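S.K.: Below is the sequence, then the predicted model.
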Amino acid sequence: MVNSAVAGQLAGELKQEAARLGFAACGIAPAADDPVRASRLAEWLQLGHHGSMGWMEDRAEVRRGPQAMWPEARSVIALGMSYAPTHDPLALEAQPDRARISVYAQGRDYHDTVKKALKALARWLVARAPEAQLKVFVDTAPVMEKPLGQAAGLGWQGKHTNLVSPTHGSWLFLGAIYTTLELQPDSEHPDRCGSCTACQTACPTQAFPRPYVLDARRCISYLTIEHKGPVPEEFRAALGNRIYGCDDCLAVCPWNKFADAAARHMAFLPRAELVAPRLADFLALDDAGFRALFSGSPIKRIGRDRFVRNCLYAAGNSSDAGLVGAVQALQADPDPAVADAARWALSRLAVVP
């Protein structure tokens, strides 16, 4: 075990190595479980705000905190990799013939990039402290990255429930390393949302029943990515031209004015064809075309059917008669949700299906 005399030095060197590996933020928190956050999670699940994300409920006990998952853990290394946009995420709002894709999904799949860097940092740490045991996580395990990021001083969980950094705004991919080492912790970051309600009022579907609480069942990111089958009709018009995720609550956060796009990892530079894509091009995608276009992209995981379903809702909201032919061709699609979306879109375009 690293003694207290060298814990601070090792933590400092660790942060330098994290920066060298492409992390814009790095902090350390104790691994002890937090009963307050665990209680909030339990209430959120009890209210059903997780929707169909059964995996949130299935491992809720482990999700309560680091030591609930791994009792031997003593420290959490919280890390953030910047994907700060160089363009306005809301710029396409007034261009209904274009498809809006969340900023985070316009570049390479963050899972691969962040995990590779996490593993490299873990190897560096083991080389410095061979007695260390470690576990590496990036969005694929029951780990509460956002509250851990706040505990480690990276930022605070804003009223939109995402982490807000005073230096990187709302644009951080988060990862974590649990370790048996007792590293010198950083101070928890204070909440600096104040009286601001920009993220709450910006939400097109009123997905925030109150500040700091998200009802995923109403969230456009959930509806376009996680939700299977037809999207409830009450939300379809509010989707607008958003076909994968939603940046509205993040983009309006005033703290983003401090975000430095130069800190963005090169892997997350947007692909030119995904910055302002034409809806018509996406409506013509079959499964093979979808897989080829989105190889190496996080979008690939939702599959062609769900993706085209989303594009049809956007077509229905576009008032673009030029899309009618492409929409009509999808009425007989083998996927029921796609066919249903095509019929809805035609009704919105004033065409009888």
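M.R.: Received it, and whenever you're ready, just let me know what you need.
S.K.: hey, let's count contacts and neighbours off CA atoms from now on
M.R.: Noted.
S.K.: next helix or strand past the lengthiest helix in the chain?
M.R.: Identified as the longest helix of the chain according to DSSP state H is helix 110-128. Following helix 110-128 in sequence order, the next helix or strand is strand 134-137 (DSSP states H and E).
S.K.: who's in contact with that following strand?
M.R.: 115, 118-119, 122, 143, 175-180 (CA atoms under 8 Å, 6 or more residues apart in numbering).
S.K.: ok, now with 10 Å
M.R.: 70, 73, 75-78, 111, 114-115, 118-119, 121-123, 125-126, 143, 145, 174-181 (CA atoms under 10 Å, 6 or more residues apart in numbering).
S.K.: Which secondary structure state is assigned to Ile28?
M.R.: strand (DSSP: H, G, I helix; E, B strand; the rest coil).
S.K.: ok, now Tyr178?
M.R.: strand.
S.K.: Nearest residue to Lys119 in space, please, no chain neighbours.
M.R.: Using CA to CA, 6 or more residues apart in numbering and skipping residues adjacent in sequence, the residue nearest Lys119 is Val136, 6.9 Å away.
S.K.: burial of that neighbour, as a residue count?
M.R.: Val136: 16 surrounding residues under other CA atoms under 10 Å.
S.K.: swap in Arg348?
M.R.: For Arg348, the count of nearby residues is 17 (other CA under 10 Å).
S.K.: what about the spatially closest residue to it that is not a sequence neighbour, how many neighbours?
M.R.: Spatial nearest neighbour of Arg348, chain neighbours left out: Gly316 (5.2 Å); criterion: CA to CA, 6+ apart. Here the number of neighbours of Gly316 (other CA under 10 Å) works out to 28.
S.K.: Put this next to the previous one:
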Amino acid sequence: MKIAVDAMGGDYAPKEIVEGIELARDTYPDITFLLYGLTDQINKYLKNDDRIEVKQADEVIAMGDEPVKAVRSKKQSSLVLAATAVKDGEADAFFSAGNTGAILAAGLFIIGRIKGIDRPGLATTLPVVTENSRKNFVMLDVGANADTKVLNMYQYAMMGKYYAQNVMNVANPEIGLLNNGTEADKGNMDHRKVHDLLADDGDLNFAGNVESRELLNGAADVVVTDGFTGNAVLKSIEGTALSMLHLIKDNIMAGSLKSKLGAAMLKSTFGNIAKAMDYSRYGGAVLMGVKAPVVKTHGSSKAPTVKNTIGQIKQIIDSKMIPELNDYITSHKDHLDQIKDSIKNK
């Protein structure tokens, strides 16, 4: 198994990327890594090159670069070369913590989308924090497409089902549609159309509409939404979690000796809360709908997050989810064409 890595992508690259890859290398003995970037900078942090090949990339796509233009013009960048390695069959997956738009563009234009999927979507795994049979859930799209059509969201449900089955090991995942109410007639016209399509599909275990306030309570195994809403909800969840942890800490530190002693007694409890809300434990966002695993983690990721994301990529490759999804989409081409026609005629 080989993973191509954009070693220059991310706020703390290449140091944290290299250190994270070494942690992953020591954890997963069946993975070889191709690290693309400025070799002099990478080698400065590389302690052991066992199963790590460093590849020179003369250019770097910065966080502020215009994504499509950067991918097309910076052919020798670490991001483009890593994606090209997957396209050429030199690697099984592409990983980066860099420019999100450029990663999406590389996934689309270099690696290529699965035939039958109109717009790939970003899927991320989030925790369920209440007592529930579900430990986590997957949500997509969380930012690949700001303008999402009815057909796109229907296809996200199909792909989310495969991710939950193959990577999260959920036998018959429940699929929910993120909406502003649980009733079937809630939402705008597009959401009502998506609701009806999902409800009429016998291959999907559709649980109906779900509200954002119920997401972390385990409302569904797969939550489908448009990219604009999904990205806003994701950032709201992450921001709220960080704010709550800071609020608790600040109140304890500003409190009396009694509150500090109480906090000391509950240290393990607070630790468990922080651990449950730590999004870095759940890996990165997967670009669903392309021909090979393309995984993007937070730009601010440190070494442990990089290592966790590599574990996620290994699960995706081991599960053979993407080739199976490709076969499924191909075998359901007639059904998808009918769905397209029905949307156009409504």
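M.R.: Structure's in. What do you need? Treat the numbers as computed from the prediction; the structure is a model and nothing was measured.
S.K.: Superposed, how do the two chains score by TM?
M.R.: The TM-score (TM-score structural alignment, normalised by the length of structure 2) is 0.26; 147 aligned residues with a CA RMSD of 6.4 Å.
S.K.: ok, back up a step: touching, the residue nearest to Arg348 of structure 1 and Ser347? I think so.
M.R.: Yes. In this structure, Gly316 of structure 1 is within contact of Ser347 by CA atoms under 10 Å, at 7.7 Å.
S.K.: Need the residues touching each of those two.
M.R.: Counting by CA under 10 Å, 6+ apart, the contacts common to Gly316 of structure 1 and Ser347 are Ala341.
S.K.: circling back to that earlier point, measure the residue nearest to Arg348 of structure 1 to Val36 of structure 1 for me?
M.R.: 44 Å (CA to CA, to the nearest Å).
S.K.: same question, Phe282 of structure 1
M.R.: When CA to CA is the yardstick, Phe282 of structure 1 and Val36 of structure 1 sit 45 Å from each other.
S.K.: who has more neighbours, those two?
M.R.: Using other CA under 10 Å as the criterion, Phe282 of structure 1 and Val36 rank with Phe282 on top: 19 against 10.
S.K.: What distance do you get for Gln155 of structure 2 to Ile317 of structure 2?
M.R.: The value you get for Gln155 of structure 2 to Ile317 of structure 2, if CA to CA is used, is 21 Å.
S.K.: Name the residue in the two with the higher neighbour count.
M.R.: Gln155 (23 against 18).
S.K.: My read is that the more buried one contacts Ile329, right?
M.R.: Yes. Using CA under 10 Å, Gln155 of structure 2 is in contact with Ile329, at 9.4 Å.
S.K.: so where does Tyr154 of structure 2 fall, helix or strand?
M.R.: Assigned by DSSP H and E, Tyr154 of structure 2 falls within helix 150-166.
S.K.: Give me the buried positions along that helix.
M.R.: Within helix 150-166 of structure 2, the residues scored as buried using 16 or more other CA atoms under 10 Å are 150-166.
S.K.: Which helix in structure 2 has the most residues?
M.R.: Taking DSSP H as the criterion, structure 2 has its longest helix at helix 227-254.
S.K.: looking just at contacts, which helices and strands does that helix meet?
M.R.: The contact analysis (3 or more CA pairs under 10 Å, 6 or more residues apart in numbering; DSSP states H and E) places helix 227-254 of structure 2 against strand 121-127, strand 136-140, helix 257-265, helix 267-276.
S.K.: do you know which of those lies nearest Glu16 of structure 2?
M.R.: helix 267-276 (20.5 Å; CA to CA).
S.K.: what's the angle between that closest one and strand 121-127?
M.R.: Using axes from the mean of the first three to the mean of the last three CA atoms, to 10 degrees, one finds that helix 267-276 of structure 2 and strand 121-127 are set 170 degrees apart in direction.
S.K.: which parts of helix 267-276 of structure 2 are buried?
M.R.: So for helix 267-276 of structure 2, counting by 16+ other CA under 10 Å, buried means 270, 276.
S.K.: for the helix or strand following that helix, packing partners?
M.R.: Sequence-wise, the next helix or strand downstream of helix 267-276 of structure 2 (DSSP H and E) is strand 285-288. Where contact means 3+ CA pairs under 10 Å, 6+ apart, strand 285-288 of structure 2 is packed against strand 121-127, strand 136-140, helix 150-166, strand 294-296, helix 303-319.
S.K.: For Ile21 of structure 2, find the nearest of these.
M.R.: Closest approach to Ile21 of structure 2 among these is made by helix 303-319 (6.1 Å; CA to CA).
S.K.: name the helices or strands packed onto the closest one?
M.R.: Short answer (3+ CA pairs under 10 Å, 6+ apart): helix 303-319 of structure 2 packs on strand 2-6, helix 15-27, strand 93-96, helix 150-166, strand 285-288, strand 294-296, helix 321-331.
S.K.: Which of the residues in it are classified as buried?
M.R.: Going by neighbour count (16+ other CA under 10 Å), the buried part of helix 303-319 of structure 2 is 303-314, 316-317, 319.
S.K.: and the angle from it to helix 321-331?
M.R.: Counting by the same axes, to 10 degrees, helix 303-319 of structure 2 points 50 degrees away from the direction of helix 321-331.
S.K.: coming back round to it: need the helices and strands packed on helix 303-319 of structure 2 in a markdown table (columns: distance to Lys258 of structure 2).
M.R.: Shown next, in a markdown table, are those (distance: least, CA to CA, whole Å):
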| stretch | distance to Lys258 of structure 2 |
| --- | --- |
| strand 2-6 | 49 |
| helix 15-27 | 40 |
| strand 93-96 | 46 |
| helix 150-166 | 46 |
| strand 285-288 | 42 |
| strand 294-296 | 44 |
| helix 321-331 | 53 |
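S.K.: so which of the ones you listed comes closest to Phe228 of structure 2?
M.R.: Ranking those by proximity to Phe228 of structure 2 (CA to CA) places helix 150-166 first, at 12.1 Å.
S.K.: what angle separates the closest one from helix 227-254?
M.R.: Using the same axes, to 10 degrees: helix 150-166 of structure 2 against helix 227-254 is 60 degrees.
S.K.: Show the subsequent helix or strand relative to helix 150-166 of structure 2.
M.R.: Counting by DSSP H and E, the next helix or strand C-terminal to helix 150-166 of structure 2 is strand 174-178.
S.K.: quick one, that next one and strand 136-140 angle?
M.R.: On the basis of the same axes, to 10 degrees, strand 174-178 of structure 2 is oriented at 50 degrees to strand 136-140.
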